[in-house]
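> no sequence on this one, just coordinates:
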């Protein structure tokens, strides 16, 4: 089974684009398993204690399941990039498909870039898909 980690933020368009990218991958989708990961800023949340699901997570899961893919969901916490990489290692994922967004160099320097950190530190291939 080919395992892909899909970190999703709260942007529905990016999450759907990530799902579409996976659905369009060549090969047998029956051999692909997806783990949707969503980061929360509240470090006191637990997997059993979430009041409301992110619409982006719901949209991504719906697109992937409608295409016949096996989908699992995990919650992540800060620091997000480290949590994505830890999850990838824990489940022995084969790839990461991230959503990208445009940020200025200054914005990246001031606020950091989860995508950039994952790309630089990942031990598996990382694909970044974006929405124009």
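Here it is on my side, so go on. What you see is a predicted model; the values in this text were computed from it and never measured. Residues are numbered from 1 along each chain as shown.
> C-alpha from now on. contacts and neighbour counts both.
Fine.
> confirm residue 4 sits in a strand?
Yes - Residue 4 forms part of a strand when assessed by DSSP: H, G, I helix; E, B strand; the rest coil.
> quick check: residue 107 vs residue 10, distance?
19 Å (CA to CA, to the nearest Å).
> more neighbours: which of the two?
residue 10 (15 against 11; other CA atoms under 10 Å).
> residues in contact with that one?
Residue 10 makes contact with 54, 55, 56, 57, according to CA atoms under 8 Å, 6 or more residues apart in numbering.
> can you redo those as CSV with distance to residue 101, neighbour count and secondary structure?
Below are the contacts of residue 10 laid out as CSV (distance: CA to CA, whole Å; neighbours: other CA atoms under 10 Å; DSSP: H, G, I helix; E, B strand; the rest coil):
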residue, distance to residue 101, neighbour count, secondary structure
54, 18, 16, coil
55, 18, 14, helix
56, 15, 19, helix
57, 17, 22, helix
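> could those residues go into a markdown table alongside distance to residue 34?
A markdown table is the format used below for the contacts of residue 10 (distance: CA to CA, whole Å):
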| residue | distance to residue 34 |
| --- | --- |
| 54 | 17 |
| 55 | 18 |
| 56 | 15 |
| 57 | 12 |
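> which secondary structure element is home to the residue of the chain positioned farthest from its centre?
Taking CA atoms, centre = their mean, the residue of the chain most remote from its mean C-alpha position is residue 106, at 24.2 Å. Assigned by DSSP states H and E, residue 106 belongs to helix 105-111.
> after that helix, heading C-terminal, what element do we hit next?
helix 114-121.
> and here is the other one:
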């Protein structure tokens, strides 16, 4: 059985790309378990991971593909939280979204995807949005 950590934001087209990649992967796996993580930057209203359309859609599609899904939520620095959850849940692979950015944009604003890739020895699957 393969265990995956999917880090999702609220971008549905990004989630669609991640769903497609995971669906392709689990077709050949003996079984799969996915932890879907959303990290809130700030959450003063107490929003829940269950309220995010991209999360609900991903959960429904992966369960339909035979994947066991658990939803996780956290607050704080996204890269740190993704890495912490990957370690805590002892996953085999991390799946994150990637966005097109210029080199200057990466240097000025940082990149969660880059920080995750550099912060773990686990394989990291990076998916562009379905519109790219």
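Sure, I can see it. Keep in mind that what you see is a predicted model, and the values were worked out from it rather than measured.
> from the chain's centroid, how far away is the helix holding residue 106 of structure 1?
Remark: helix 105-111 of structure 1 is offset 21 Å from the chain centroid, using CA atoms, centre = their mean, to the nearest Å.
> before we move on, what about stretch 109-117 of structure 1?
The chain centroid and the centroid of stretch 109-117 of structure 1 are separated by 16 Å under CA atoms, centre = their mean.
> onto which residues of structure 2 does that stretch map?
The alignment of stretch 109-117 of structure 1 onto structure 2 (TM-score structural alignment) covers residues 107-115.
> endpoints of the matching stretch, how far apart?
End residues of stretch 107-115 of structure 2 are separated by 12 Å (CA to CA).
> all the helices of structure 2, in order from the start?
Under the criterion DSSP state H, structure 2 contains helices at 12-26, 53-64, 78-88, 103-109, 112-118.
> so what touches stretch 117-126 of structure 2?
With CA under 8 Å, 6+ apart as the criterion, stretch 117-126 of structure 2 contacts 83, 92, 93, 94, 95, 96, 97, 98, 113, 116.
> filter the residues you listed down to the ones in strands?
Members of these lying in strands (criterion: DSSP state E): 93, 94, 95, 96, 97.
> tell me the buried residues in stretch 122-132 of structure 2?
122, 124, 125, 126, 127, 128, 129 (16 or more other CA atoms under 10 Å).
> ignore what I typed, I meant stretch 37-45 of structure 2.
37, 38, 39, 40.
> which one of the residues you listed is nearest to residue 24 of structure 2?
The closest of the buried residues of stretch 37-45 of structure 2 to residue 24 of structure 2 turns out to be residue 37 (CA to CA; 20.0 Å).
> the closest one contacts residue 5, doesn't it?
Yes - between residue 37 of structure 2 and residue 5 there is a contact under CA atoms under 8 Å: 7.0 Å.
> shared neighbours of the two, anything?
Joint contacts of residue 37 of structure 2 and residue 5 (CA under 8 Å, 6+ apart) do not exist.
> want to throw the helices of structure 2 into CSV with distance to residue 1 of structure 2?
Conversion of the helices of structure 2 to CSV gives the following (distance: least, CA to CA, whole Å):
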stretch, distance to residue 1 of structure 2
helix 12-26, 9
helix 53-64, 15
helix 78-88, 16
helix 103-109, 35
helix 112-118, 23
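> for residue 32 of structure 2, find the nearest of those.
helix 12-26 (6.4 Å).
> what packs against the closest one?
helix 53-64, strand 93-97, strand 124-127 (3 or more CA pairs under 8 Å, 6 or more residues apart in numbering; DSSP states H and E).
> rerun at 10 Å
strand 2-7, strand 32-40, helix 53-64, strand 93-97, strand 124-127 (3 or more CA pairs under 10 Å, 6 or more residues apart in numbering; DSSP states H and E).
> now tabulate these in TSV and tack on distance to residue 74 of structure 2.
Below are the helices and strands packed on helix 12-26 of structure 2 laid out as TSV (distance: least, CA to CA, whole Å):
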stretch	distance to residue 74 of structure 2
strand 2-7	11
strand 32-40	5
helix 53-64	14
strand 93-97	16
strand 124-127	20
